[in-house]
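Novice: Give me the fold of what follows.
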Amino acid sequence: MGSEDQKSEPHSEHYESTLPGVIGMFDNAISRIESVMLALGVMLMAVNTIANVVSRAIGSTIFFSEELNRILIILITFAGIGYAARHGRHIRMSALYDALPAKTRKVLMIVITVITALTMFALCYFAIGYIAKVAKSGRVLSAMQIPVYWIYLWVPVGFFITGVQYALTALKNVVQKDIYLSTHVLEGYEEDEIEI
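Specialist: Predicted coordinates:
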């Protein structure tokens, strides 16, 4: 029973980086910030939606409710991609991968994480370019009067953090014997993931 509890570490509430020194401290700080942003974002969206439903029922509406939810959805999405990468929780299509021998899976995992990291960094670059264009346009949200580009600022940050996570996972797979889905999550399935 004890080994099962240890294997379910990705579901633990507190994340501790396995990376050394300053990189590990930075990883822990980013993880805590993402966790707080995700929790607050989901709670704020729920409160905002409920408040808007109640206000409509009594005959008025919160004029900025839809815009606030749009901002929160963007925040949650792009804070969440780095969080999911850190915890090895992105969706994987692994039927063929799982059938391969361990050495082949290891090489493939390194290739996959390197390509994913490069893709995330490219998307970060293109997102910065897009935000610069939106900033030049001078558009503002109609209800909240916030510059539109502000709501997209988390997009390149989320892509960059995710790219760093995948790059670190590739490095971890190069230097360690085992196969890692993230810097601290080993490849494999937990009992609750394979039950039918």
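
Novice: Only C-alpha atoms from now on, for both contacts and neighbour counts.
Specialist: OK.

Novice: Remind me what the helix or strand that contains T113 packs against, helices and strands.
Specialist: For T113, the element it lies in under DSSP states H and E is helix 102-137. Helix 102-137 sits against helix 148-151, helix 154-175, with contacts defined as 3 or more Cα pairs under 8 Å, 6 or more residues apart in numbering; DSSP states H and E.

Novice: quick one: buried residues of that helix?
Specialist: Going by neighbour count (16 or more other Cα atoms under 10 Å), the buried part of helix 102-137 is 105-106, 109-110, 113-121, 123-124, 127-128, 131, 134.

Novice: Stretch 30-43 now?
Specialist: In stretch 30-43, counting by 16+ other Cα under 10 Å, buried: 30-32, 34-35, 37-38, 41-42.

Novice: does E187 really touch T169, like I thought?
Specialist: No. Assessed by Cα atoms under 8 Å, E187 is found out of contact with T169, at 11.6 Å.

Novice: intersection of neighbour lists for these two?
Specialist: Residues touching both E187 and T169 (Cα atoms under 8 Å, 6 or more residues apart in numbering) are 180-181.

Novice: What helix or strand is the residue nearest the centre of the chain located in?
Specialist: Centroid-nearest residue in the chain, with Cα atoms, centre = their mean: I81, separated by 1.9 Å. Using DSSP H and E, I81 maps to helix 65-86.

Novice: Also this sequence, please, to line up against the first:
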Amino acid sequence: MMHLLERGLIRLDRGLQGLEITCLAGGVLLMALNTIINVFGRYLFSQSLYFSEELNQILMVVITFMGLGYVTRQGRHIRMSAFYDMLSNRHKKWLMLVITLSTAATLYLLSYYAWLYVAKMASRGMLTATLQIPLYWTLLVVPLGLFIGGLQYSLAFIRNLQSRDVFLSFHALDIYDDSHPEQSL
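Specialist: A predicted model of the protein is given here:
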């Protein structure tokens, strides 16, 4: 039974990874392509893409909220760890369980409220200014990204329940590497 659960968690993790990477890479590439084409159009043909700024704003939202799950997966999110670093491994483990569970719950709650907001925007029928697409389409990534972030913290919580070691995410072990002292400057 435990192996089945572990395989399910690994599958979920890999599926989330594929979605995150696809959205992040696609968003960054589209933003770069859009910007390059707009610059060439402006300087070579004296004609900008009329939708370029709006598209980049939408892509920035996609990158930001899909990046939340990705940085959590990598254990690269911003942490205030001065107090945490002074604790013994046993206490670090308990604190990490509290941190991952409370952060997951917070992200799920924020995802719910973001979903309510998106539903309100959908009911109002608002369109984006330039592209004239339904505004709520551009906002759907917000509750999705928050939910995926919650899933990543939930996976970290489960990993910390399963292991004696302390994990920042499902894969990232909490280790302090002081072999590069120049990084701490």
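
Novice: For E67 of structure 1, see how far away T77 of structure 1 is.
Specialist: Look at T77 of structure 1 and E67 of structure 1: by Cα to Cα, to the nearest Å, they are 15 Å apart.

Novice: do the same with V174 of structure 1
Specialist: From V174 of structure 1 to E67 of structure 1 the distance is 44 Å (Cα to Cα).

Novice: Where does the helix holding T113 of structure 1 end up in structure 2?
Specialist: Per TM-score structural alignment, the counterpart of helix 102-137 of structure 1 in structure 2 is residues 89-124.

Novice: Trace V174 of structure 1 over to structure 2, please.
Specialist: Under the alignment (TM-score structural alignment), V174 of structure 1 maps onto L161.

Novice: Could you count how many residues lie near that match?
Specialist: 15 (other Cα atoms under 10 Å).

Novice: Just give the nearest non-adjacent residue to it, would you?
Specialist: Once flanking residues are discounted, L161 of structure 2 sits nearest to L97: 7.6 Å by Cα to Cα, 6 or more residues apart in numbering.

Novice: surely the one you found meets L155?
Specialist: No. Using Cα under 8 Å, L97 of structure 2 makes no contact with L155, being 11.0 Å away.

Novice: got a list of what the residue nearest to L161 of structure 2 touches?
Specialist: 157, 160-161.

Novice: Just tell me which of the helices and strands packed on helix 102-137 of structure 1 ends up closest to P20 of structure 1.
Specialist: helix 154-175 (11.3 Å; Cα to Cα).

Novice: The closest one packs against which elements?
Specialist: helix 65-86, helix 102-137.

Novice: May I see these organised as CSV, with distance to F160 of structure 1 added?
Specialist: Formatted as CSV, those follow (distance: least, Cα to Cα, whole Å):
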stretch, distance to F160 of structure 1
helix 65-86, 8
helix 102-137, 6
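
Novice: Indicate which one of these is closest to Y180 of structure 1.
Specialist: When those are compared by Cα to Cα, helix 102-137 sits nearest Y180 of structure 1, at 7.9 Å.

Novice: and the angle from the closest one to helix 154-175?
Specialist: Calculated by axes from the mean of the first three to the mean of the last three Cα atoms, to 10 degrees, helix 102-137 of structure 1 forms an angle of 160 degrees with helix 154-175.

Novice: how many other residues sit next to V140 of structure 1?
Specialist: Neighbours of V140 of structure 1 (other Cα under 10 Å): 15.

Novice: now swap in L144 of structure 2 and tell me
Specialist: L144 of structure 2 has 20 neighbours, counted by other Cα under 10 Å.

Novice: Can you name the residues that contact the aligned residue in structure 1 for it?
Specialist: Under the alignment defined by TM-score structural alignment, L144 of structure 2 is paired with V157 of structure 1. Neighbour list for V157 of structure 1: 78, 124 [criterion: Cα under 8 Å, 6+ apart].

Novice: hang on, I62 of structure 1 is in a strand, isn't it?
Specialist: No. I62 of structure 1 is assigned coil when assessed by DSSP: H, G, I helix; E, B strand; the rest coil, not a strand.

Novice: what does it align to in structure 2?
Specialist: Aligned counterpart of I62 of structure 1 in structure 2: L49 (TM-score structural alignment).

Novice: residues touching its match, list them.
Specialist: Contacts for L49 of structure 2 (Cα under 8 Å, 6+ apart) come out as 37-38, 41.

Novice: Take the residues you listed and keep only those in helices.
Specialist: Counting by DSSP state H, those place 37-38, 41 in helices.

Novice: For those, pick the one with the most neighbours.
Specialist: N38 (19 neighbours).

Novice: can you tell me the mean distance of the helix holding T113 of structure 1 from structure 2 after alignment?
Specialist: Once fitted to structure 2, helix 102-137 of structure 1 is off its aligned match by 0.6 Å on average (mean Cα distance after the TM-score superposition for structure 1).

Novice: picking that back up, just give me the closest of the buried residues of stretch 30-43 of structure 1 to D178 of structure 1.
Specialist: Nearest to D178 of structure 1 among the buried residues of stretch 30-43 of structure 1, with distances taken as Cα to Cα, is S31, at 23.3 Å.
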